[in-house]
Structures are given as C-alpha cells and as structure tokens.
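Enquirer: Here is my input; please provide its structure:
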Amino acid sequence: MYLWSLGMNVDSIRQMPHGILVADLHLAPDENQDMWTLNLELPEFTDALYYAPFQKHAINPDLDLWPEAYNQCHPLPVSPSDIHDLKRGGMFLLLRLTSGSFVAILPIVSTEVMTWLQGTDSGLALAASHFGHMELNVTAPLLAVAENTCPYAAVRDVWGAARKQLDSFHLREEKALPEVFRYLGWCTWEQYRDDISESLILEAIDSIEREDLPIRWVLIDDGHLQISGAFTSITADGGAEAPDDAQDRKLAGFQPDLNKFPHGWERIQNRIRQSKKIKWSGIWLNFNGYWGGIASENNLGAINQHLCAISEVTKLPKSTAEDAGAFYDAWIRQQAESGFNFIKVDNESQNVPLYRGSSSNAVRAANVNHQALEDAVEKHLDGMINCMAHSNLCAFNARFSQVTRCSEDYAKEDLWRAKHHLHNSFGNMLWMGQTIWGDHDMFHSSDPVAGAVMARSKAISGGPVYLSDASGDFDPELVRPLCLSSGRILMPLAPAVPVPSSLFVDPYEADAAFCVIAPLVDQCAVWAAYNLTSPEKSVSAVLRMEDYSAAGALIDENWEAPAEGLIVWDEVSQTCARMLAADPEGLSFSLKTFSDIFLLLSPVFHGWAVIGLRNKYLAPQACHVHSRGHEYLELSCEDAGKLLIWKQADSVACEEGEVVPVGEHLWEIQLRKPESRVTLRL
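Expert: The predicted structure follows:
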C-alpha cells in the first residue's frame, strides 16, 4: 500500500518487519548534501492531523525554528490539498483513509540522524540530517508506519513498532510515575518568573504551610543559577518561549547564585525538612547549562576537561558517553546532595542547534547528552520533568524520564494562551502520550479568566498538577476537588486525548466544541468539551456512545456501550442524565463563550451507578467497588465526604450512614472518615 519514491542520496531503501523503513544514507556537507530527502506517496485519505512546530494558530506562526521546536508543537488538521504547504519539522502524522481506517506515520530518531516530515512541491517528504560538518554514511531506521481501524490503536501500534527497533526510549507502559508527581505541588515560575531569592522562597514555604491546602512539593524554577554576566529579569520571548537574549545567558558554575541565595540551599532545605506539609522539592535546570550554553570562563574546575568549545565564549559537553556522563552526573548528583528529589530540565530541543556548525554530528552529540542525563537522574533522583522538548529527538531519548511538557507555557489572565494551551496539551498527548505522562504546566487557581477551566483540565491531564499562586491568592474551592485530603491527585487511568469526532477539527474556527476523554476506574470515564474559538462564537458539543468506547481504547480495552446505559454527571451544573446505548442522538450541549462542559460517565451495572465522592472532579477515582448485585452494592472510599450513587429505586438503606435522596434516583451517603467501607441495599 505504501510506495516510497526515491529521493536524493539514497543508495538503498527497504521495508523492514513491523512497519519500519530503513535506508542507507550518505550525507556530505562539504558537497552541499547535508540533508537527505525521500518523497512519500501517501495512500488516499480524506483527513490528516499534522504535528509540527509554529504552525497556523501558533503564538507566533511566522517563526520557523527547526530543530529547536521548543514547546511549540501544534496539531493541525489538514486536507489532501494542504500537504504541499506543510511546515518542516513534522514529528507525527495521522491519516484517515478513504477506506475509513487510520494510518499513523512516525519519523524516527536513531543514534546518528534525526528525521522529520515537510511539505514540498511534490507533496510530503521525509527528511533526515545529522546537522554536522563531517561526511556520514549510515544505515538507519527512518520511519515507522501502522494502520488500524481505530485511530488510538494506530498510534499505539506505530510507537510499538518503533520500540521494537530502538532501545533509546521506553513506552509509558514500561515506566512508573514517581510518587511525588501523584501529589499536589507548587512552582515559582508563573508568579515570580526568575526574580526569586532565598528570602522569597522561605516566605513562600511559610505561606504554603499556613494555607488550608495539602501542597506536598515545591519546584524552584529559573532564577537561581550562577551565570556569567549581569542580566535583568526575563521579560520577553518573541513567541518562542526562550529569552530574547538567550545566546548571552551562560552557566558559570554548579552552585546557586550566592547574591540571591547567600546560604546556598541549606536554609531552604532545612525549612522544608521542618514542614508538616511539604515532603518533596524540585529544582529547575537548563539542559545546555543555561539558555546559551556554558561560559568558557567558568567555575566548573575539572569538569572543563569534559567540555568542548563551540564558540570563543561557549562550551558544551564533548560528544562521548564518558564526557557527557561526567558533566551530567556531577551536576545531578549535586542537586541530590543539596536535598532535591526531582528536577525540571528546560531548553532540551535547543541542544542540536547549539552543536550545529561546530560538531561533526550534532544529533549524535545530543543523543549522548540525553542518555547521560537520563542515567544521572535515574541514579540520583526520583524523577524529571522534560520541558521545551517538542522534538522527536527528545521523545526518542525518554528512556527513564516519565513526564514531558505537552504545550507552551500557561499565562495568567491570557485568554488566547489559555485556549492554545488547552488544545495543544490534549492534542499533543495523542502522539506524545505513548512514551510519557504529559505536563500541562502550572496554573493560577486565582486566574479570573481561566482558573476554573484550568483546574478541571489539570484533573484529566494524567500528569503532575501544580499551582503558582502567590501567598493568599489560592482558591481552595477550585483546588480541593483535584485531590484527596492527603494531597494525592485523583488521576485518570490514561491521559485525556481528543475524542474521534475532534481529531480532525480545527477548534479555533469550527462550529463544534473541542472534546476530550479519559478512562477512569470501574469502566467509568470523564468527558470534557471546550469552546476555543477565535474570534469567539457559540459552538455545539455532542456526547456520543462512541466517545465512551474511545476511553477504553486508550488503555487497550474494548468498552462496549453498557447494556443498562450510562449515568452522565455534570460536574459544573451538578445535574445528571441517563444515556442509553440505543440512543443515536447522544446528549447535546452548547457553549457560547470560552468555557467547558465537564461530565463523568458512570456505567449502570445491576441497576447501580457509582458517581463517586461528590465535589471531586474525578469522583469515581476515590471509590473502589468490591461487589454488587441487583439488591446490593458494596464499596469503599479513600476519603471522607459525600458519596453519590444512582439507583432507580424507592429507597436505599445503608448501615454505615444515612442515605439522603438528592435528586431523581440520586442517593447521597455521608462518609465520616477515610477508607470507609459501606454496603447499600434496597
């Protein structure tokens, strides 16, 4: 079905088992042959979803930064006539064929070369380069392809095919999310940017201690590193999210800036150890040392023997496993010895451009650095959040790391960013979510523009949930539903992604809402719809039974429409409806402005539906059903609160607490203590 037209510099090309395309490449920069290309003859399709940086609707769509990409990968629905105009840097492509099945196409990054998609006069092309100045002859896997009647299965299959070919990365199912990321956190960046200090951090910790919220970890973001030169605070990024003067900002030493942190990390870590709330702490680092690399004149001592000059004023690790390992192991070990449990690593995709022009093979150098960092974190720390890592080179090196930012930065009181952030966070998880849990970034619960929508969206992200409000600004009514009283986040079984009807729709221009779904325990699900239009207009949303089935597909399970139907609980309006399997129309909603609809879908089994612990965004996740029959239901809840059950009966009894009718067929039981086990009977 797939025909590969020969492009330039192809000595041989062949299709391998598992849908992998392998070729012998010849790259000769001195002969102006620094990029290899192959024209792709695609099967007939009706719709496509193309993932590349700085596309239409980006914060700055005029930018063309590849292979930087930063956090700016955007899923863009396109038609067959658009293929010629697609931007370079395509990292993933999903096609809906005229036959009705789906094809997933994944460019592969190997040890020596990275590949990407791009539009050409001939259609769609696969391109490859090492971004180096030396000649290269190599046999390498270039592309993975998979076809399935289910779009989510096609995505899973194409990553599975790549995984069989490469050991440089692991799938999400092969990893465990670190305990720290299962609890509520707080970060300095969005509130304070890089204008932080020892006194400010200590004051913030004290304020968190006073808050009636179970915040369990803090992340100290940019603004603490020892850097060369004097700089004002970071205020502008030109839409790419790196500072405008990034090239001038360079790391000078591993110790924190003693002008801002005169006692290093000692006082801050002592305060955290004394805290009755905060259990973990994290620290922000820059993958390249700092935004512009490592200063040639620095305080790194013997580490310098493992660095190479990429310019007169800049260094980076030498391109060997030993040298990169020496640099990252020393740096990461110091963070662990300073008391930190995890790190956030920024600016990862900038590594290749920094080496470009000075390295014989910039891709090999970046791969070595990634593997050295992964090894160091696995050895010394509990976990890592990757950031500015929207490059397939980063994705193909996520061997141990579990979390990656899946969108550009959130910004308080910025409506356009809020819309963009929601679309890209959920949309990117379709392809990124096979290897990592997505980081939807921090948010302000006090944000009057998007705080409530953001809170509910973080609940279904499947990744870390953390705040950035200043002292006294937290909105507990929006934060408490995210977690248990212990601070543990109620998480879905898999990250939320677009439902089938939203996959190939442009949510900024369409008349339909952008809808996502995630699976929950006991075959429950959560479905959300968003009005992301710009300019703003009213949109419609329809919950369909096929959306419910899609939730099961995300965890490779076949969830058929429940014979007794679904109970649909609207978390915002606190109302419910019953949706039957035979209902062809589904449930319709409208959203007039930027807003969300947030629905819990609970299947009816033996006449019972467990909605869950009331006033928790993911209410079913707090409950565990032990057994049930037509006459009884036995379950337990992890926290105290009000348990909400649906049962079509005249009365329901419970020995462990009073049962109160709160609506048509809705019953509420007050649970006085955590881990309560209750039995309901007719």
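
Enquirer: Every contact and neighbour count from this point should use C-alpha atoms.
Expert: Noted.

Enquirer: Tell me the secondary structure at the nearest residue to residue 553 once chain neighbours are set aside.
Expert: When the adjacent residues along the chain are set aside, residue 553 lies closest to residue 152, with 6.6 Å between them (CA to CA, 6 or more residues apart in numbering). Following DSSP: H, G, I helix; E, B strand; the rest coil, we place residue 152 in the helix state.

Enquirer: ok, how many other residues are close to residue 152?
Expert: Using other CA atoms under 10 Å, the number of residues around residue 152 comes to 23.

Enquirer: any idea how far it is from residue 199?
Expert: The span separating residue 152 from residue 199 equals 48 Å under the rule CA to CA, to the nearest Å.

Enquirer: Then residue 17?
Expert: Between residue 17 and residue 199 the distance, using CA to CA, works out to 59 Å.

Enquirer: give me every residue that touches the residue nearest to residue 148 when sequence neighbours are not counted.
Expert: Once flanking residues are discounted, residue 148 sits nearest to residue 154: 4.9 Å by CA to CA, 6+ apart. With contacts defined as CA atoms under 8 Å, 6 or more residues apart in numbering, residue 154 is in contact with 102-104, 146-148.

Enquirer: want to throw those into CSV with secondary structure and distance to residue 24?
Expert: Rendered in CSV, the data for those read as follows (DSSP: H, G, I helix; E, B strand; the rest coil; distance: CA to CA, whole Å):
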residue, secondary structure, distance to residue 24
102, strand, 29
103, strand, 25
104, strand, 23
146, strand, 22
147, strand, 25
148, strand, 29
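
Enquirer: Could you also give me the structure for this second sequence? I'd like to compare it with the first:
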Amino acid sequence: MKQPLLLTADPEGISVFCGANLLLKNLKPVINTDAGQIIPKLKEVSEVKDKITLFYAANGIRRFKLTVNKAERSLVFCIDLETEQPLNQYPGVVFNFDIGRVTGTVNIYPNKIWWTYPSFARSKKDWPERGQLTVVKNGGGQIISLLPLPQKNFLTHISSRGIELSAGCGGVTAMNGTFLSIYTASEPIKSIQENFRNARQMKAITVPLLSERKIPGFVDEFGWCSWDAFYRDMNEEKFIAKMKEFKEKNIPVKWVIIDDGWLHQKDNKLLGFEADPAKFPLGLKHLISQIKSILDVKVGVWHAFTSYWDGIAPGSELEKQYSDYLTTLPSGAIIPSLDPEKAYKFWSAWHSFLRDCSVDMLKIDNQGSYMPTVLGTAVVSEAARNAHTAVERSVAEHFGSPALPLINCMGNPQENVFNRPVSAVNRNSDDFFPNDNDSFAAHIVQNAWNAPWHSMLYVCDFDMWWSSHPDAYRSAVLRALSGGPVYVSDKIGESDFKKIAPLCDEKGRLYRFPGAAMPTYDCFFTDCRAAEKPLKLFNKKGDNFAVGVWNISDVPADGEISISDIPRIDSGGRYLAYEYFSKKYRLFDLENSIKLSLAKGEVQAWSIYPIRDGKVKTGDCSKYFGAATPVIREVPASSLLNG
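Expert: So this is what the prediction gives:
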C-alpha cells in the first residue's frame, strides 16, 4: 500500500499529510537571537519539479529560506538562514507544529547525557526533551519516522515545543544544511532504515552508514572486560588470577579490556600516560605481557574522550609536556585541543605509548559529556566532529585501519553518532548493573528500541554481563540475539562455562547475527513492562529467523508469536520453530502461532527454520540460537514434530 507524503504551505505554516491523514500542522519558524525573538513571515513559495522553496522575511533577518526535497515517501528539509544578531545558543531556531491524530508514538531521547532511551508518550505535550528520532503511527495506520539531523554548525532535536536547531555557542549568525528527514513505510523499522538510507543518499547524513564501514574482527569473538569484575580496585595479581581461571575452565576468551582504574590520575584528572604506579608498579607493558603469557588474547585499554573523566591535571608533567596540544576551557578543564590537528598529535603521542606496551584495541568512554564540556565555547557539532576525527585518525595510525579496533562508549547523543568518520562499534545502552536487581527491564528496553536506528550507523554493543547472576540466562540470550560483540565481566572464580558455551564455538568464535536484534511489529509501539505482555525481539541470518521472548513485567505474562509479527519473514511460508530451554519443536505458519505463557523473569529462545519440500535444515540446537549456526542436519520436518 502506497503512503505518499504531501506538503502544503500558506501563511499559517507548513502542513504535511500522509495520504489523506494529517501528520504535521502549521509548522512555522521562530528565530531566537540575542536581540530578541523574531517571527518571520512567509513571502513566497516556489516549486520546481521535486523541490519546494519557501522564502521568509522579517526585520533582523538577512536571508532565510527553507528548501524541501520531496519524493513519494520522503520529505527532506534544508535551512539557509542568516541573522543580523547572533542566535541563541539553545535553541536558535524553533519550528513549532501541531501533530495529527496518532495511535502509537516512539521518541528516542537522551534520558542521560550519554545514552538514549524510548518514550511511548503519544501526546505531543508529553514528548521528551532533545528527541533524536520520532516514529508515529497515524490515524490511518500509516507509519512515519521523523529524523532530526545535525550539520556542521547546528544540532537538531524534537521536543514538545517543536523542532529545535541549536549551535551551542554564542556569536553564530548563520545555519545552513539539512535538519529534518521524514519517511513513510509499511512498518516502523523499515520506515527508520529507509529514512537513514534516503538521507545518506541525499548527503544529509555526512558520515558513512554501517554498510559503508569496516567491522573489526573482535566483534566475532568472545571477550572479557574488567569493569564489573574489579571496578577501580584492580592490580596485576587480580588480572593474572582471572586469566588463569579462563585457562583452567577452558573458556575461550579471545580479547580482554583493561577498563577504568588502570590510569594514573588524581581527582578524576589524568597525570600521565603510564599505569598507576601504586596498582601496577611494573607498568602497563608488564601487565599486558603477563596476560598474553597465559592466554592467546588481544588486550585493550580504556581511556576517556577527554583523556580522563575531568580532563588533564593542571600543573602535571603531562600538561606541561603537551601544552601545545591542549585547550583550557573557561571552566578550567584541560582537554585535548579543539584544533583537530593539535588534538591528533596529543592522541598520537599517547597511542604510540600504548602500542609500544602491546595494546591491541581501545575502549573510548564518556563521549556524551563532550557537549556539556564545550557548550558555550565552541559550535558543538563541529567541535565533536573535529574531536572524533582526531582520535580516530590516531587509532587508525597506531592500531590498524580501516576496521578500527575500537569500542565507542557513553556516546549515543546526536553530536557523537553523526560525527564519527570511521569506527564501526558503539555501545547501544547504559551499563549492565549487576547489583541492581530491577535493572534488566530498562536495559533490554533501551537496547531493543535503540537498535533500529543505531544499527544503521554502528554495530550495536549491548554491554558486558555476568555469567553467574540471577539474570545470567536472560542476559546471555539477549547478547546471543544482539548481533553485536559478546563479553562478560565476571569476577574472579565466577565465570560459568555452562552459560557461556551456547554463545560460541570451542575457539571463542561467536555465532553472531549480521544485523541487530529489534522489536517485533506488535511490540514496537508498546511499553511491554507497563502492558504486562511479553517483550519479543527478532533477528535473521540467511533464511533463518530467531525470536527471543522475555517477561520483564512483575507478573506472569501471556501472549503469542505470530508469523505476521516478524519483519521480512515470508508470511505465507511454513517454518519449524525450536525453543532452546524446553527443547521442543513447533510448526509455525499463518495458521499456527506459538502460544506463550512466561513466569516472572522467564526467557525463551526460538530458532525458526523454513520448511521446503517437507524438509528442514536445522542448526546446532546446543546453542541459544541454532538459527545463527551452520547447518547441522537436513531431515523431514515431520520427524522432529512427531519425535
């Protein structure tokens, strides 16, 4: 069913229709400057082929036009504005609008400065601040995604007030570029994905999509990170003990991250490139050599996007030695220079040291703090792009390219995700919190609803987990389905081979899906925890499908898996479904759905194989999702259904 997008414009504002159904009504600009607010008037509308240009005028405005590039399923909005007085830092331009009738809404917004999270509020007055994606189901059942886009000199967000453009710095009098892309499709995930592809094709997205990036090899191997094992209370003896445990238990760890806690710092400010001498008196190089003498692993280390959480210690030898490559902000914080060439030289010096210590990969953290750090000092989007470009240039030089061995972390805000030039892996959610018994529900929801948009740019890292934990199976199934890297953060003595083995082969190679796990159709616009219904995520590999089911509510939850719930599956086909924990097969087609009844905290892992000519090719049933493994056998489907 075609769902054309139509645009009308008059002095009351711009209105957008999806078919006959109103989507946006009376979208009109308000300009906020240091001299006060300006409400421009629409003076002229010009339409040439697939482009509409709207010209505005008002006192205090030197130039202002909007250009809308239109196609049957998309509208892409560009701004060209110059004012006489500087624009407000936040926001400089607001496009107010009313919304048509909707029956479902998802807004992706920063619930913390580092992370994004879904809101299901339907009423526009309840939409959250600084939204990065809005997906609505309108009164006609049509799905539309609104993607706000940053450019060099502004960020764009959606909130209850409208569409907001902000430079984040004083003295800016011009904004130029694409700020909004709208796309309609038959279902929400397709609407999001096609919106990204269309915006990239039109050069509105100015960094590569994931399909254009090179994925590092560690993504396909099982790993371990020190954070939840040690936090900052670490030393060489603890690392050695953990490596020996992996060897004794035959757990095939292939990479290790030395997380926060290894660096020499004071008051959250960096003192030097070397490891903390009190914790590692023999230095970083010795620690890594000891780790590699026990296990055949790649070793990575952690550092922050600004070197350490609060930058570099003033008066330190580090600051004195590299002062030419640093910037002191009005707050007093000292960070790598805002000049990308100077910042690169700082990172190159540090990364050269790390490489000499036999470091193989990096985790770069606290990226979302960059916006509040430089706010008011520099144009945020431009400064973030310069910072990402500088550090990734150094990573490529010292650790390998074009597939950078790098995990970006705490960096889901718009100014980060749309400004990384090369790297392909980004954390998809807030931390796994092993000591918070109620954290799993929020963790899986965040990962599930971030994945549809985030996976267009990056491999989604669903974070580390504990294999000895009340949520271990729920966490393991989530990572198995995620399509991203899988790594634990177990304490010494607490790695459970039984829960790890179904994720990978005996050499540590993961059975990874090529795409990210995402909500099924029927779950997308639903807060499953509040609705007390099972949360279902799907993935696909080749012709096989997989569905993970979790009860994240506080009571038992009933439901079903219907073939019509799963994107891209042949709804007219016949499939054989196998559930890992119950070891049972089910016929799965349009007439045979899978009935669900889950206890509180229960998880199910379903592999779904096509039946052709009465036969089915199944994968390794000893893994959480055999659908992601090579074919083990081909047998008549009836032999498994009747067995």
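
Enquirer: So which elements touch the longest helix belonging to the second structure?
Expert: In terms of residue count, the longest helix belonging to the second structure (DSSP state H) is helix 380-399. With contacts defined as 3 or more CA pairs under 8 Å, 6 or more residues apart in numbering; DSSP states H and E, helix 380-399 of the second structure has these neighbours: helix 340-356, helix 370-374, helix 414-417.

Enquirer: can you do 6 Å?
Expert: helix 340-356 (3 or more CA pairs under 6 Å, 6 or more residues apart in numbering; DSSP states H and E).

Enquirer: Which residue range of the first structure does the helix it packs on align onto?
Expert: Per TM-score structural alignment, the counterpart of helix 340-356 of the second structure in the first structure is residues 321-337.

Enquirer: what's the offset of the matching stretch from the middle of its chain?
Expert: Offset of stretch 321-337 of the first structure from its chain centre (CA atoms, centre = their mean, to the nearest Å): 26 Å.

Enquirer: ditto for stretch 76-94 of the first structure
Expert: Counting by CA atoms, centre = their mean, stretch 76-94 of the first structure comes out at 22 Å from the chain centroid.

Enquirer: what's the span of it from first residue to last?
Expert: 10 Å.

Enquirer: same question, stretch 244-259 of the second structure
Expert: End-to-end distance for stretch 244-259 of the second structure, by CA to CA: 19 Å.

Enquirer: And for stretch 510-527 of the second structure?
Expert: Stretch 510-527 of the second structure has an end-to-end distance of 31 Å (criterion: CA to CA).

Enquirer: Residue in the first structure paired with residue 367 of the second structure?
Expert: Aligned against the first structure by TM-score structural alignment, residue 367 of the second structure finds its counterpart in residue 348.

Enquirer: I meant residue 226 of the second structure, not that one.
Expert: Looking across to the first structure (by TM-score structural alignment), residue 226 of the second structure lines up with residue 188.

Enquirer: check contacts around its match.
Expert: Taking CA atoms under 6 Å, 6 or more residues apart in numbering as the definition of contact, the neighbours of residue 188 of the first structure are 220-221, 468.

Enquirer: Okay, strands next: where are they in the stretch 1-150 of the first structure?
Expert: For the stretch 1-150 of the first structure, the strands identified by DSSP state E, counting those that start in this stretch occupy 3-5, 10-16, 20-27, 36-41, 45-53, 73-78, 92-97, 102-107, 114-120, 123-129, 136-148, in order along the chain.

Enquirer: Residues contacting the longest one, please?
Expert: When contacts are defined by CA under 6 Å, 6+ apart, strand 136-148 of the first structure is touched by residues 19-27, 101-108, 154, 157-158.

Enquirer: quick check, distance from it to the centre of its chain.
Expert: Distance of strand 136-148 of the first structure from its chain centroid, counting by CA atoms, centre = their mean, is 25 Å.

Enquirer: So residue 224 of the first structure sits against residue 256, correct?
Expert: Yes: Residue 224 of the first structure is in contact with residue 256 according to CA atoms under 6 Å; the separation is 5.4 Å.

Enquirer: So those two - more neighbours on which side?
Expert: Counted by other CA under 10 Å, residue 224 of the first structure and residue 256 do not tie: residue 224 has more neighbours, with 23 against 18.

Enquirer: Can you tell me what the more buried one aligns to in the second structure?
Expert: Taking TM-score structural alignment as the alignment basis, one finds that residue 224 of the first structure is matched in the second structure by residue 262.
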